[in-house]
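Engineer: what follows is a predicted structure for the sequence shown.
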Amino acid sequence: MADVVQGRSPRTGDPVGDPLPASTPADLDRAVAAARAAAPAWGALTGPERADVLDAIADALDAARAELVAVADAETALGEARLTGEVGRTSGQLRMFAGLLRDGAHVDAVLSPADPAIGRPDVRRMLHPIGVVAVFSASNFPFAFSVAGGDTASAWAAGCPVVVKAHEAHPATSAAVARVVRTALLGAGVSEDVLGLVAGRAAGGPLVAHPGIAAVGFTGSLAGGRALYDLATRRPDPIPFFGELGSVNPVVVLPGAADERADEIARGYVGSLTLGTGQFCTNPGLLFVPEHAKLLDGITEHARAATGGAMLSERIRDTYAHETAGRADREIARGTAADDAWAVAPVVWHATLAEFTANAAELTGETFGPAGLVVTYTDEDALVDALAAVPGSLTGSVHATEADHPLAARVAATLRPRVGRLVHNGWPTGVAVCWAMHHGGPWPATTAPAHTSVGGTALRRWLVPTAYQDWPDALLPAELRDANPLGVPRVVQP
């Protein structure tokens, strides 16, 4: 493994921040062993007790916001406003899970009382922590999908310690967040080893393969995620791998919406496409629009006027440049790149529906960055048929008027099995952190479409059921005892 992981400024390409020592195999063993040692006490806390700890971590992150934002901006060039909001989203996720823990429904308690008449024993079921979770930080969210981000917060809420692999694009930010969190854990009377941190690209595979790891949360590239997913399933003891890998997020504009809101849709599309320099997993990579001169001209005009900022790493910038060059023959609009060292220009490509259908495998690949394909259609039946070629995505969006509703229903019915979230008259970028959110989807969007990495049910990834048959009340978990001392919601079979 390399000696250190050094952050670099996307604005200049120069080293910034303190380097983070790359983890050796011995470092990895120590981090996992410490997390396993912390697991029994952490998992034994009641939901309200863990909730208090999550609130303490959230308060600590908010208190350190200015320091954390300064470090992250130097490493990511995402800007003070975006990063300040992201710290708030991160602390907000922790508080959301604290609320779920106090409600108690997350344990999914179910009671089937004994029924001698049919020979049924007394069976009581609930969910328990799976064990130590490995979390891979994402490049594009140095706070919200990183050391104390959604995967980590949900695992903590489930009662699982976490070992995080820091992302190479923001090592100093990762170390700073870890220091804040570990101090908050100690202040709350909890072992600081509820959070472990390892670093270095070479640490990823060994972390997934480590026998002390019980499950993995990953956000990143399709190639990298697939390699780690395969490693997790090939272990002597295969473990769950919850990966968010790639998504083209189709958006379908129907004729009535194009007639009524052409300029608004054109502006909204380019704004969504270029938001954060297109470095979002919910970026609208595929846009289906009717043959509508005003709408297509508007998209072209707004795209040419757009300026792309810096990508998060030199490698991401180089990949974007290679992939956009490969589709130069389809390019209809190119914006400009800012002056930053790793800045890129937004790009829009075009294909007819017939061309899309004939070349779907090529044209449905994700490009990470501010680039998207506009597909024009004239035949509504052919549009619905073509949507069946769209790969699994996190989102599917439909722009429609009331007059479009019959076609919108058909489009939604085709998209629904292919996406995790359906958006009406909106854009996919921006994921609300709330109990009902589902941020997942069929392969290749994720490796586990039944689960989400954002929202209240995200903690179910890290819980496993146990059924207790004919156990004495005094030996049952508090959530399953007759008196229900914690007052958790329960389902009782008649």
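Structural biologist: Cool, got the structure.
Engineer: please make it C-alpha for all contacts and neighbour counts, starting now.
Structural biologist: OK.
Engineer: element containing A34?
Structural biologist: helix 25-44 (DSSP states H and E).
Engineer: touching whatever helix or strand comes next after that helix from outside, list them.
Structural biologist: Next along the chain after helix 25-44, taking DSSP H and E as the criterion, comes helix 47-63. Contact partners of helix 47-63, identified using C-alpha atoms under 8 Å, 6 or more residues apart in numbering, comprise 42, 87-88, 90-92, 94-95, 97-99, 101-102, 104, 153, 157, 159, 177, 180-181, 184-185, 188.
Engineer: for the helix holding A34, packing partners?
Structural biologist: strand 162-165, strand 195-198 (3 or more C-alpha pairs under 8 Å, 6 or more residues apart in numbering; DSSP states H and E).
Engineer: can you rerun that using 10 Å?
Structural biologist: Helices and strands touching helix 25-44, by 3 or more C-alpha pairs under 10 Å, 6 or more residues apart in numbering; DSSP states H and E, are helix 47-63, strand 123-129, strand 133-136, helix 150-158, strand 162-165, strand 195-198, helix 204-209.
Engineer: okay, the angle between the lengthiest helix in the chain and helix 150-158?
Structural biologist: Criterion DSSP state H: the longest helix present in the chain is helix 80-103. With axes from the mean of the first three to the mean of the last three C-alpha atoms, to 10 degrees applied, the angle from helix 80-103 to helix 150-158 works out at 20 degrees.
Engineer: check which helices and strands helix 80-103 sits against.
Structural biologist: Of the remaining helices and strands, those touching helix 80-103 by 3+ C-alpha pairs under 10 Å, 6+ apart are helix 47-63, helix 65-76, helix 150-158.
Engineer: just name the most buried of these.
Structural biologist: helix 150-158 (a mean of 29; mean count of other C-alpha atoms under 10 Å).
Engineer: residue nearest the middle of the chain, spatially speaking?
Structural biologist: Centroid-nearest residue in the chain: S453, 5.0 Å away (criterion: C-alpha atoms, centre = their mean).
Engineer: so where does that one fall, helix or strand?
Structural biologist: S453 belongs to no helix or strand, assigned by DSSP H and E.
Engineer: next: L422.
Structural biologist: strand 419-424.
Engineer: again with A303
Structural biologist: A303 belongs to helix 293-305 when assigned by DSSP H and E.
Engineer: go ahead and name everything in contact with that helix.
Structural biologist: For helix 293-305, the external contacting residues (C-alpha atoms under 10 Å, 6 or more residues apart in numbering) are 258-259, 261-271, 273-274, 289-290, 292, 332-336, 345-350, 370-371, 374, 376.
Engineer: hold the first one in mind and look at this next one:
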Amino acid sequence: MMLQSNITELDTFVANAVDGHKYLQKLSRHDRAELMYTIASHIEALGEELILTAQEETNLPQARLNGEKARTIHQWRLYADVTASGVLLDARIDNGEGKNDIRKYNVGLGPVVVFGASNFPFAFSTAGGDTASAIGAGCSVIYKEHSAHPRTSRIMAKAIYDALQAFGAPNSVFGYISGSSHEVGQTLVAHPNVKAVAFTGSYQGGMALFKIGANRPEPIPVFAEMGSLNPVIALPAYVIANKENFAKEYIASLTLGCGQFCTNPGLLFLVKNEDSEHLKQFLKEELAAVSVNHMLHAGIRKSYDAAIQLLNATKEATVVGQSSADSEFPSAIVYTVSAEDFVANKQLQEEVFGPCGIIVECDSINQMEETIATLGGQLTITFAATKDDVQANSSLIELVKDKCGRLLFNGMPTGVEVVYAMQHGGIFPSSTDSRFTSVGPDAMKRFLRPISFQNWPDDLLPVELQNANSTQIERIENNKRILP
């Protein structure tokens, strides 16, 4: 069910999605998981055309695209496994001490609008984690094509439609809208039969959709991931012992994928001293040796170049080092600013989407803590630290916990694993709801709601809430955890 951007046809399109949601709600969770396995297999069967088309549209290397394809297939199969297990139903039964027999579990919200991301043409786009988690939750999907890779998206969409046909499911489970019209996207979010939205992109785009969702007659959740500075906080004892290796790790992470990751480490906090000066020299040497690739598309390159021009014109920012640049490839670059100037100049606190980092030099740990306290919420914050560093700076650690969704001890934040424990969502403004993740099986929780059944005859209850527990799911019964 594909639609060229056409406002007049949206009512019919969304009505089909309502039918698709009803279909998924009637499927057993095992059948829904089987549908997801089928979609994964059809994506896996896509051959060279997918990779070459994506490479042409995004400038991403084939190795990266093959890895991302494998991640996408893994997401569908993992989320299918979790769907089949029933663990996200959160089944609860209370029929002991209370006067009433009350039972509760989770059901899908309804049709979900998914907006694709520019930087992940597979894993965060047509058949990406948002689509997989919505279908896993029992919600139909309306996907709004991203203008950065339309041909890639349509290849993926065809794989989904082929899988639906092979399974025997209606096309209404997944709807695809092509074209770059912002009006269509806004109208979808405002449509009364749409029940949730998933978005990955800019702060401006995410907040525009969030406000539409919040101001509807029936407000709906808009789960928007909107970017992050992902600070790295390098503490003194660690810097003394790891200057050269840390410089290699930081520049490798900063330039990975030409810096076009939402977890790109755009800020580096240091205590200014002789060791930090040595570290900056190592960073300069790494930058001089690094090579960067094409950016995803001309629009992103234009925005990056404009941001670098602004930073170059900012008197408070001094260039530490940069890679070579020409008209074809951007330059990876690192600046340094004082903590005072960083706090005073809000432009320095804006995300630069690309291989650009800013070192914030602090006179002391106290000043570092005061400076970090002014930051908004982040997807990730990383401590480059020894255990002694951490133990000596407990108040800084506690401050940082309230600023991010994922807190790292050494290493770098780029590289988001698709596992249960992953939290890919942060404090506002990095995302609109810090309680949820867009990566890992818990991403399905975004599209679920609880419903209680009170005093219903056992044989009329959903099978997962019946006394026999014939489908063998984990439940909490009268305050006791019951395993299958």
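Structural biologist: Now that the structure is in, tell me what you want to look at. From a predicted model like this one, the values you see are computed outputs, not experimental measurements.
Engineer: so F246 of the second structure makes contact with L254?
Structural biologist: No - using C-alpha atoms under 10 Å, F246 of the second structure is not in contact with L254; the gap is 12.0 Å.
Engineer: neighbour count for these two, which is higher?
Structural biologist: Each of F246 of the second structure and L254 has its neighbours counted (other C-alpha atoms under 10 Å); L254 has more, 29 against 21.
Engineer: how near is the equivalent of the more buried one over in the first structure to N484 of the first structure?
Structural biologist: Aligned by TM-score structural alignment, L254 of the second structure pairs with L273 of the first structure. From L273 of the first structure over to N484 of the first structure the distance is 50 Å, taken as C-alpha to C-alpha, to the nearest Å.
Engineer: repeat for F145 of the first structure
Structural biologist: Distance of F145 of the first structure to N484 of the first structure, given as C-alpha to C-alpha: 35 Å.
Engineer: neighbour count winner among these two?
Structural biologist: More crowded of F145 of the first structure and N484, by other C-alpha under 10 Å: F145, with 24 against 13.
Engineer: wait, a strand at the more buried one?
Structural biologist: No - F145 of the first structure is assigned coil when assessed by DSSP: H, G, I helix; E, B strand; the rest coil, not a strand.
Engineer: for the aligned residue in the second structure for it, what are its contacts?
Structural biologist: Alignment note: F145 of the first structure maps to F124 in the second structure; criterion TM-score structural alignment. Contact analysis of F124 of the second structure by C-alpha under 10 Å, 6+ apart lists 68, 72, 114-118, 130-132, 199-200, 438-439.
Engineer: among those, which one has the most neighbours?
Structural biologist: Of those, with other C-alpha under 10 Å as the count, D130 tops at 32 neighbours.
Engineer: from D326 of the second structure, how far off is that residue?
Structural biologist: Noted for D130 of the second structure: a distance of 37 Å to D326 of the second structure, by C-alpha to C-alpha.
Engineer: equivalent analysis for M422 of the second structure, please.
Structural biologist: Taking C-alpha to C-alpha, one finds M422 of the second structure at 38 Å from D326 of the second structure.
Engineer: between those two, which has more neighbouring residues?
Structural biologist: M422 (18 against 7).
Engineer: which non-adjacent residue is nearest the more buried one?
Structural biologist: Nearest residue to M422 of the second structure in three dimensions, chain neighbours excluded: G440, at 6.0 Å (C-alpha to C-alpha, 6 or more residues apart in numbering).
Engineer: ok, that neighbour to I473 of the second structure distance?
Structural biologist: From G440 of the second structure to I473 of the second structure the distance is 20 Å (C-alpha to C-alpha).
Engineer: can you find the partner of the residue nearest to M422 of the second structure in the first structure?
Structural biologist: Using TM-score structural alignment, G440 of the second structure pairs with G455 in the first structure.
Engineer: which residues touch its match?
Structural biologist: G455 of the first structure sits next to 93, 96-97, 150, 154, 431-439 when contact means C-alpha under 10 Å, 6+ apart.
Engineer: filter the residues you listed to the buried ones?
Structural biologist: If you count burial by 16 or more other C-alpha atoms under 10 Å, the buried members of the contacts of G455 of the first structure come out as Q93, M96, F97, G150, S154, V433, M437, H438, H439.
Engineer: looking at the first structure, name the residue matched to C362 of the second structure.
Structural biologist: Residue pairing (TM-score structural alignment): C362 of the second structure is matched to Y377 of the first structure.
Engineer: I'd like the distance between the nearest residue to that match once chain neighbours are set aside and D470 of the first structure.
Structural biologist: Spatial nearest neighbour of Y377 of the first structure, excluding adjacent residues (C-alpha to C-alpha, 6+ apart): P290 at 4.8 Å. As for P290 of the first structure, its distance to D470 of the first structure is 63 Å (criterion: C-alpha to C-alpha).
Engineer: of the two, who's got more company?
Structural biologist: P290 (24 against 13).
Engineer: what does the more buried one correspond to in the second structure?
Structural biologist: P290 of the first structure maps onto V271 in the second structure, by TM-score structural alignment.
Engineer: cool, and V181 of the first structure?
Structural biologist: Checking TM-score structural alignment: V181 of the first structure goes with I160.
Engineer: please identify which helix or strand holds that match.
Structural biologist: Secondary structure (DSSP H and E) places I160 of the second structure in helix 150-167.
Engineer: by how much does that helix deviate from the first structure on average?
Structural biologist: Compared with the first structure after fitting, helix 150-167 of the second structure deviates on average by 0.6 Å (mean C-alpha distance after the TM-score superposition for the first structure).
Engineer: corresponding residues in the second structure for the longest helix of the first structure?
Structural biologist: If you align by TM-score structural alignment, helix 80-103 of the first structure falls on residues 62-85 of the second structure.
Engineer: quick one: that stretch to chain centroid distance?
Structural biologist: Distance of stretch 62-85 of the second structure from its chain centroid, counting by C-alpha atoms, centre = their mean, to the nearest Å, is 15 Å.
Engineer: what do you get for stretch 180-193 of the second structure?
Structural biologist: Relative to its chain's centre, stretch 180-193 of the second structure lies at 21 Å (C-alpha atoms, centre = their mean).
Engineer: report the buried residues of that stretch.
Structural biologist: For stretch 180-193 of the second structure, by 16+ other C-alpha under 10 Å, it's S180, S181, V184, G185, L188, V189, A190, H191, N193.
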